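I need the structure of the sequence given here:
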Amino acid sequence: MIFTETKLKGAFIIDLERRTDERGFFARSFCQHEFREHGLKPVIAQANVASNRKKGTLRGMHFQFPPAAESKLVRCTRGAILDIIVDLRPESQTYLEHISVELDEDNMTALYVPERFAHGYQALRDNTDTSYQVGEFYAPTAEGGLRYDDPRLGLKWPLPVSVMSPKDQAFRPLREIEDALKRRMSPAPAPA
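This is a model prediction of the structure:
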């Protein structure tokens, strides 16, 4: 695998290192040793898939608060998505900054999303599927979200939103939740 760290410390774009022959190619898409060598959490607690019927479908911006904060390894297995992550670590120099990465069935690129980041994506084609491995179990009492169109975040989605869940539409603006967000996303104090 080829690991490229983004401007957001700990967030990586992971490309396949393909071994090609007349049959096609073979590549490793996950390895605990390689993840650990890059300082990434090599734990998969759950594996999820999502199918998006219509291009323009938007999912996000989702996260879980500590102690149930999730790392994610996201890959598009059919179609194409624009994946966006936002740094929610209050102590980070890139707090509230984001990156966007196009993932599609051809490039097979993955995005590693560290804990304490918001994550969302928009389907760029009809019948788009994603797969993600998550480093923590889903905890409904720890989940949170940001508005996909919050002006403070300045996220640029390439298509008009065609489909979005009522839950995602109901996320409150950052100005209303930021104090609580910072408090809950702060790293735990070291034990004495």
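
hey, let's count contacts and neighbours off CA atoms from now on
Noted.

Now do the contacts for T4.
Neighbour list for T4: 12-14 [criterion: CA atoms under 8 Å, 6 or more residues apart in numbering].

what about 6 Å?
Going by CA atoms under 6 Å, 6 or more residues apart in numbering, T4 touches 12-13.

Check R18 too.
Contacts of R18 (CA under 6 Å, 6+ apart): 25-27.

how about the nearest residue to it, chain neighbours excluded?
Nearest residue to R18, sequence neighbours excluded (CA to CA, 6 or more residues apart in numbering): A27, at 4.9 Å.

Same check on D83?
Nearest in space to D83, with sequence neighbours left out and distances taken as CA to CA, 6+ apart, is Y121 at 4.2 Å.

Wait, that neighbour touches R59, no?
Yes: counting by CA atoms under 6 Å, Y121 touches R59, with 5.5 Å between them.

Look at those two and report which has more neighbours.
More crowded of Y121 and R59, by other CA atoms under 10 Å: Y121, with 25 against 21.

if we can go back for a sec, neighbours of the residue nearest to R18, just the number please.
Using other CA under 10 Å, A27 has 12 neighbouring residues.

check contacts around it.
By CA under 6 Å, 6+ apart, A27 lies in contact with 16-18.

Then M1?
Going by CA under 6 Å, 6+ apart, M1 touches 15-17.

Second chain to compare with the first, below:
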Amino acid sequence: MRFTPTSIGGVVVVDIAPHEDARGAFARLQCPEEFAAAGHPFTPVQTSLSRNPRLGTLRGMHYQPTPYGETKLVRAIRGRMFDVALDLRRDSPTFGRWTAAELSADNARALLIPEGVAHGFLTLEPDTDVLYQISPAFRPGHEAGVRWNDPGFAIAWPAAPALISERDAGYPDHPRSSDH
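Modelled structure (predicted):
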């Protein structure tokens, strides 16, 4: 695997290193030893799937506040998406900044998103399936979020959403979004 840091501390693009032969290819998608050796210890305890039949589906910006914070490894296993990580760690030098990567089944790329960083995505193709590996396990009742188009964060989405949940569309502006 290849780990490429982004402009946000702890947010890392993870590319696979497939072994190819006449049969096709085989690659590790996650290995605790390789992540630790690269300085990003991560051992997922839960795997989830998000199915998104419509182009332009926006999910996010979600996070779990302390002490329920999650680290996520996110990848598209079908289709293509614009994946966003937004730093909400108050003590971080990149508080309020975001980074994004295009994840697709074709590029097999993943984004590692640490605790305290909100996550969201916009599907760029219909029938986009997103695989989440999470640690620790999701704790229902402790969900939080910020609005996808909070002007204080100014995330440059490639398009307006065609489909978004009422909850995600109705998140208020983050109280400190204008402080960064």
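
the strands in structure 2, which residues?
Listed in chain order, the strands of structure 2 (DSSP state E) span 2-5, 12-15, 19-21, 24-26, 46-52, 57-63, 71-78, 80-87, 98-104, 110-113, 117-123, 128-135, 144-145, 163-164.

Let's have those strands in a markdown table, adding distance to S177 of structure 2.
As requested, those are exported to a markdown table (distance: least, CA to CA, whole Å):
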| stretch | distance to S177 of structure 2 |
| --- | --- |
| strand 2-5 | 24 |
| strand 12-15 | 23 |
| strand 19-21 | 44 |
| strand 24-26 | 42 |
| strand 46-52 | 28 |
| strand 57-63 | 13 |
| strand 71-78 | 22 |
| strand 80-87 | 10 |
| strand 98-104 | 12 |
| strand 110-113 | 19 |
| strand 117-123 | 13 |
| strand 128-135 | 26 |
| strand 144-145 | 12 |
| strand 163-164 | 21 |
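
Nearest residue to the middle of structure 1?
H119 (3.9 Å; CA atoms, centre = their mean).

what about the nearest residue to it once chain neighbours are set aside, how many residues close to it?
Excluding its sequence neighbours, the residue lying closest to H119 of structure 1 (CA to CA, 6+ apart) is I85, at 4.6 Å. I85 of structure 1 has 27 neighbours, counted by other CA under 10 Å.

so how far is Y112 of structure 1 from I85 of structure 1?
Relative to Y112 of structure 1, I85 of structure 1 is positioned 10 Å away (CA to CA, to the nearest Å).

and what of R183 of structure 1?
Plainly put, R183 of structure 1 is 24 Å away from Y112 of structure 1 if you go by CA to CA.

One more: K167 of structure 1?
Distance, K167 of structure 1 to Y112 of structure 1, using CA to CA: 24 Å.

Between those two, which is the more surrounded one?
Using other CA under 10 Å, the more surrounded residue of K167 of structure 1 and Y112 is Y112, with 26 against 9.

Please name the residues that touch the more buried one.
So Y112 of structure 1 contacts 11-12, 72-73 (CA under 6 Å, 6+ apart).

any idea which of those has the most stuff around it?
Tallying neighbours with other CA under 10 Å puts K72 at the head of those, with 26 neighbours.

Quick check: that one touching R116?
No: using CA under 6 Å, K72 of structure 1 makes no contact with R116, being 10.6 Å away.

rewinding a little: can you list the contacts of Y112 of structure 1 in JSON lines and add distance to D106 of structure 1?
Formatted as JSON lines, those follow (distance: CA to CA, whole Å):
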{"residue": "A11", "distance to D106 of structure 1": "21"}
{"residue": "F12", "distance to D106 of structure 1": "19"}
{"residue": "K72", "distance to D106 of structure 1": "20"}
{"residue": "L73", "distance to D106 of structure 1": "17"}
